[in-house]
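Novice: quick one, what's the 3D model for this:
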Amino acid sequence: MRAAVRGPVSPGRWTAGARPKQDEQGRWQRNGESAKSELNAATLRSALGKTNAFSTCKALRAGKRCLTVSAQHSSQDCAAYGHFYRDSRPTQAALVCPRCGYQDSADANASRVIAQRGVDEVLAGSCRERDR
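Specialist: Just a heads-up that it's a prediction; the model follows:
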């Protein structure tokens, strides 16, 4: 069976404002809010919902099943063995599993984890009829 697996699209969570921070003297620090607001506007203009609908239509036409799985902690799970550690990301862009030593880009690792979650869902038989 062929399937297209993705995480949920929820730009509302991605576009939260930058949180203000105070230094030791109680003064407010610069937090890049203006740059973040421009990124938020670009994200909301990108029509992610239409892209999602278009890719679903294309996958169904090609005879693929479309699955949406949870993306929670996907960039912190080890794609090699499934280990989860909150401190597995030494930098924003990298993942290093402290248990098995697996190293990868955080984004590439997250895509492998999401794909594996889709495979697990298909093998468990938990796919709903609307996902076909």
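
Novice: all contacts plus neighbour counts: C-alpha atoms, from now on.
Specialist: Noted.

Novice: mind listing what's buried along the longest helix seen in the chain?
Specialist: The longest helix of the chain (DSSP state H) is helix 106-124. Residues of helix 106-124 classed as buried under the neighbour-count rule (16 or more other C-alpha atoms under 10 Å) are 106-107, 109-119, 121-122.

Novice: elements contacting that helix?
Specialist: Here helix 106-124 touches strand 3-6, strand 94-96, going by 3 or more C-alpha pairs under 8 Å, 6 or more residues apart in numbering; DSSP states H and E.

Novice: name the next helix or strand downstream of the first one, please.
Specialist: Going down the chain from strand 3-6, the next helix or strand is helix 11-14, by DSSP states H and E.

Novice: who are the packing partners of that following helix?
Specialist: helix 33-45.

Novice: R6: neighbour count?
Specialist: Residue neighbour count, defined by other C-alpha atoms under 10 Å, stands at 18 for R6.

Novice: and it, how far from S34?
Specialist: Per C-alpha to C-alpha, to the nearest Å, R6 is found 31 Å from S34.

Novice: same question, D120
Specialist: 41 Å.

Novice: structure for this one too, so we can compare:
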Amino acid sequence: MLFLTVVLVLQYASPARSEESEAERLVHREGRALFDEGHDAYKANDFKTALRKFQQSRIRYASLRLPDDIDKCDRAIHAAACMDRIDEKNLNQLKELVGEPTDKPPRSNDPYVGACLPFPDLSKRVKANIAVLEGQR
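Specialist: Predicted coordinates for the structure are as follows:
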């Protein structure tokens, strides 16, 4: 009997997540719209805009505590940051992409630090670019 009472209290004490308020639905739609804008910018090779839009989308999703959408944004942020600098000629900026030590300490919340690590093919490309630049020294 006590178990049944606890279950009933918990069931009615906390509303189900599926019962989103209109404000939450609006924030979710805004997050999705920003993500879509970022995706369009990414496809157009405008990686700086894509990065900014994905970051804005992540903020919206984080306010709603939507872990799947946040993870999707994090992956998109890494991809956009990686692609934005993949052909960079600055050795420090390339090293940041694959998490190698640089001449400068990393800045907190820098989307470029380790950005290519989730993508093995892109990491390999960056490391090849690093090797070429280091060979030119």
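
Novice: overlay them and tell me the TM-score.
Specialist: TM-score of the superposed chains, computed with TM-score structural alignment, normalised by the length of the first structure, equals 0.26; 64 aligned residues with a C-alpha RMSD of 5.3 Å.

Novice: quick revisit: the helices and strands packed on helix 106-124 of the first structure into TSV, with extra columns for distance to T56 of the first structure?
Specialist: Below are these laid out as TSV (distance: least, C-alpha to C-alpha, whole Å):
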stretch	distance to T56 of the first structure
strand 3-6	8
strand 94-96	30
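
Novice: deepest-packed of these, please.
Specialist: Among those, strand 94-96 has the highest mean neighbour count (mean count of other C-alpha atoms under 10 Å), at a mean of 21.

Novice: please report the distance of G49 of the first structure from I114 of the first structure.
Specialist: 19 Å.

Novice: oops, could you answer that again for D120 of the first structure instead?
Specialist: D120 of the first structure sits at a distance of 10 Å from I114 of the first structure (criterion: C-alpha to C-alpha).

Novice: which residue is the nearest non-sequential neighbour of S57 of the second structure?
Specialist: G31 (4.4 Å; C-alpha to C-alpha, 6 or more residues apart in numbering).

Novice: of all the helices and strands packed on helix 106-124 of the first structure, which lies closest to F54 of the first structure?
Specialist: F54 of the first structure lies closest to strand 3-6 among these, at 12.5 Å (C-alpha to C-alpha).

Novice: what's the closest one packed up against?
Specialist: With contacts taken as 3+ C-alpha pairs under 8 Å, 6+ apart, strand 3-6 of the first structure sits against strand 65-68, helix 106-124.

Novice: between the helices and strands packed on helix 106-124 of the first structure, which one is closest to A53 of the first structure.
Specialist: A53 of the first structure lies closest to strand 3-6 among those, at 12.1 Å (C-alpha to C-alpha).

Novice: A62 of the second structure contacts I70, correct?
Specialist: Yes - between A62 of the second structure and I70 there is a contact at 6.4 Å, judged by C-alpha atoms under 8 Å.

Novice: ok, now how distant is S55 of the first structure from R65 of the first structure?
Specialist: With C-alpha to C-alpha as the criterion, S55 of the first structure and R65 of the first structure are 12 Å apart.

Novice: those two: which is more packed in?
Specialist: When S55 of the first structure and R65 are compared for neighbours, R65 comes out ahead with 20 against 14, by other C-alpha under 10 Å.

Novice: tell me how far the more buried one lies from S34 of the first structure.
Specialist: From R65 of the first structure to S34 of the first structure the distance is 41 Å (C-alpha to C-alpha).

Novice: and for S111 of the first structure?
Specialist: 30 Å.

Novice: ok, A35 of the first structure - how many residues close by?
Specialist: 10.

Novice: that concludes my questions; thank you for your assistance.
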